[in-house]
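Engineer: Below is the structure, and that's it, no one-letter string:
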């Protein structure tokens, strides 16, 4: 298939849907493994954010104390402080976090690390290293990833047990634009079962699997398992492989609101 080409809509559904049931369990296990890995990233982010502040706080107890002088205040967030380490003059740009007002050539109390005199803080200013801000990214990624992986593991596990108990049932799916105005779900899956019952399904928010890739396929034979908020729609194949592609979803019977969404 050429890159960018729209694949032909399959005319035959999943040949052996029962063989795909164990795959749902594997998806649950994979998410369960990813959850603690993201949790480790989250903990690492906390360490990166907190470490500069704890190291700075420790200087109040373990650092050498000397009098310093404010030699310049270039802006509201910084000031240059001069202090002496034995016979060596040092000048450091201090990051201001406190609301205390400082005057040029005013006296301040400096606490510096005896092993690294360039690392210092003031009595009212932590002067924490700015690299702590770098921890915000792994903090956010780790938190979102751990939550989504945990929800994914639980969601796939529920769907696996439901499909294992009740099996798959054939249906025809058409991916359409959501006309209800709900921007959180730009696409809906319109399902028609063998007995003509219609329903509308939305992909779950905790999973990256989306029906977007099937928006140009038109009416497609699929297999459906589970029910209500624990539905799974099994498309005949993925876009990058010939294997069936399950999408976790939640469904509602066709009503006024859902009819508008799938119109």
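Structural biologist: Yes, it's here. Note that the structure is predicted; figures quoted are calculated from it, not measured. Numbering: from 1, shown residues only.
Engineer: use CA for all of it now, contacts and neighbours both
Structural biologist: OK.
Engineer: and the gap between residue 138 and residue 88?
Structural biologist: Taking C-alpha to C-alpha, to the nearest Å as the measure, residue 138 falls 39 Å from residue 88.
Engineer: How about the contacts made by the closest residue in space to residue 233 that isn't next to it in sequence?
Structural biologist: Computed as C-alpha to C-alpha, 6 or more residues apart in numbering, the closest residue to residue 233 that is not its neighbour in sequence is residue 224, at 4.8 Å. Counting by C-alpha atoms under 8 Å, 6 or more residues apart in numbering, residue 224 makes contact with 168, 169, 170, 171, 231, 232, 233, 234.
Engineer: In these, which residue is surrounded by the most others?
Structural biologist: Greatest neighbour count in the contacts of residue 224, by other C-alpha atoms under 10 Å, goes to residue 232: 30 neighbours.
Engineer: mind checking the SS state of the residue nearest to residue 233?
Structural biologist: Three-state call for residue 224 (DSSP: H, G, I helix; E, B strand; the rest coil): strand.
Engineer: take the one below as the second:
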């Protein structure tokens, strides 16, 4: 299963990377596709999306098999005993759905940030392209070259604007080498002579480009995780709504390489071992506590009436490591 998870995440990241690049190319007016570039990118996008969908299908195969084998959820939960468990369990189920909605809102926010990063990079490129098309071209001379340890390398260029000689700094990213005294063609905005570039160096707004790249990289890394978390909460919410909650005494194990386990004993004496799913919702340190459990298979939730660091209820997403054991002796 871990192998298919890696494949699915990798396919999603490839889709996001090439999707952002293709969108940028299509929205940039002066971008010219090389022969076969656009069909190649379309093939990569289609293939990565298909691989991600197939990986997700394979990841959910165990859930489908388990549910088909045990349609009444008896492998994970005992029958309802009718005994009071404490608390408003219907309200807890509703709160679980609100958790799913919050996770979805977070995923949407990251999608917006990712799109905003792409828009910022495209906007900076369009401003530079518009200046190249409409600006005034004059001869200029490189007066100094800077190669900072951090940040973009730059050149300072002297050129003549109407009635004044100006020196402006231009960021360079073309890879071309410059030396003091080299001639360049400067393009400046007559309404704002400080807005300049050369015919080679776009001199894009570095703050805008840096901000856009930061959002793109952050979204590229976080968006798949946020979307996966939101989908997981929705699936768990539906599973708990179908099964209801069962009270249990749980023993929280130590957090070993983020694979924390919870051993649960139900009122009928049966038990089950649950593994915490990757999430910010953690059960805290080792302890023996009373809790409720709902869901089935890989879509289960442990509800603690009080979290380790807050007074309200805490929902911890878990996966069953196997079916529950048969009753040994009732828990008193």
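Structural biologist: Yep, it's here. The shown structure was predicted, so the numbers you read here are calculated from the model rather than taken from an experiment.
Engineer: quick one: TM-score?
Structural biologist: The TM-score (TM-score structural alignment, normalised by the length of structure 1) is 0.78; 234 aligned residues with a C-alpha RMSD of 2.6 Å.
Engineer: so the host helix or strand of residue 41 of structure 2 corresponds to what in structure 1?
Structural biologist: Assigned by DSSP states H and E, residue 41 of structure 2 falls within helix 37-59. With TM-score structural alignment applied, helix 37-59 of structure 2 matches no range in structure 1.
Engineer: Pull out the buried residues from that helix.
Structural biologist: 41, 44, 45, 48, 49, 50, 51, 52, 55, 56, 59 (16 or more other C-alpha atoms under 10 Å).
Engineer: One more: stretch 66-85 of structure 1?
Structural biologist: Of the residues in stretch 66-85 of structure 1, those buried (16+ other C-alpha under 10 Å) are 68, 69, 70, 71, 72, 73, 79, 80, 81, 82, 83.
Engineer: Where is the longest strand in structure 1?
Structural biologist: In structure 1, taking DSSP state E as the definition, the longest strand is strand 64-75.
Engineer: okay, it sits on what stretch of structure 2?
Structural biologist: The aligned range for strand 64-75 of structure 1 is 136-147, by TM-score structural alignment.
Engineer: Please list the outside residues in contact with the matching stretch.
Structural biologist: 153-160, 178-190.
Engineer: out of these, which are inside strands?
Structural biologist: 154-160, 183-189.
Engineer: Now those in TSV, please, with extra columns for distance to residue 107 of structure 2.
Structural biologist: Converted to TSV, these look like this (distance: C-alpha to C-alpha, whole Å):
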residue	distance to residue 107 of structure 2
154	38
155	41
156	43
157	45
158	48
159	49
160	51
183	50
184	47
185	46
186	44
187	42
188	42
189	41
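Engineer: which of the residues you listed lies closest to residue 323 of structure 2?
Structural biologist: Lowest distance from residue 323 of structure 2 to those (C-alpha to C-alpha) belongs to residue 154, with 64.3 Å.
Engineer: does the closest one really touch residue 169, like I thought?
Structural biologist: Yes: the pair residue 154 of structure 2 / residue 169 is scored as a contact, 6.6 Å apart, by C-alpha atoms under 8 Å.
Engineer: Any figure for the gap between the counterpart of residue 162 of structure 1 in structure 2 and residue 289 of structure 2?
Structural biologist: Counting by TM-score structural alignment, residue 162 of structure 1 corresponds to residue 239 in structure 2. Per C-alpha to C-alpha, residue 239 of structure 2 is found 23 Å from residue 289 of structure 2.
Engineer: Identify the residues contacting the aligned residue in structure 1 for residue 303 of structure 2.
Structural biologist: Residue 303 of structure 2 maps onto residue 234 in structure 1 when the alignment is built from TM-score structural alignment. Contacts of residue 234 of structure 1 were listed using C-alpha under 8 Å, 6+ apart, and they are 14, 222, 223, 224, 225, 244, 245, 246, 247.
Engineer: Among those, pick out the one closest to residue 59 of structure 1, please.
Structural biologist: Residue 59 of structure 1 lies nearest to residue 247 out of the contacts of residue 234 of structure 1, by C-alpha to C-alpha, at 53.8 Å.
Engineer: coming back round to it: just confirm the match of residue 162 of structure 1 is within a helix.
Structural biologist: Yes: assessed by three-state DSSP, residue 239 of structure 2 belongs to a helix.
Engineer: and residue 165 of structure 2, how many neighbours does it have?
Structural biologist: 9.
Engineer: And residue 166 of structure 1, by the same measure?
Structural biologist: Per other C-alpha under 10 Å, the neighbour tally for residue 166 of structure 1 reads 11.
Engineer: go on, residue 19 of structure 1?
Structural biologist: Residue 19 of structure 1: 9 neighbours (other C-alpha under 10 Å).
Engineer: what's the matching residue for it over in structure 2?
Structural biologist: Using TM-score structural alignment, residue 19 of structure 1 sits opposite residue 91 in structure 2.
Engineer: what's the answer for residue 134 of structure 1, then?
Structural biologist: In structure 2, residue 134 of structure 1 lands on residue 211 (TM-score structural alignment).
Engineer: how close does its match sit to residue 244 of structure 2?
Structural biologist: Taking C-alpha to C-alpha, one finds residue 211 of structure 2 at 46 Å from residue 244 of structure 2.
Engineer: Where does residue 237 of structure 1 sit, in terms of helix or strand?
Structural biologist: Per DSSP H and E: nothing holds residue 237 of structure 1, as it lies in no helix or strand.
Engineer: And residue 194 of structure 2, by the same measure?
Structural biologist: strand 192-198.
Engineer: circling back: just want to know which of residue 138 and residue 88 of structure 1 has more residues nearby.
Structural biologist: residue 138 (22 against 7).
Engineer: Please report how far the more buried one lies from residue 144 of structure 1.
Structural biologist: 10 Å.
Engineer: same check, this time on residue 196 of structure 1
Structural biologist: According to C-alpha to C-alpha, residue 196 of structure 1 and residue 144 of structure 1 sit 39 Å apart.
Engineer: Give me the neighbour count for the nearest residue to residue 145 of structure 1 once chain neighbours are set aside.
Structural biologist: Among residues not flanking residue 145 of structure 1 along the chain, residue 38 sits closest, at 5.5 Å (C-alpha to C-alpha, 6+ apart). If you count neighbours by other C-alpha under 10 Å, residue 38 of structure 1 ends up with 23.
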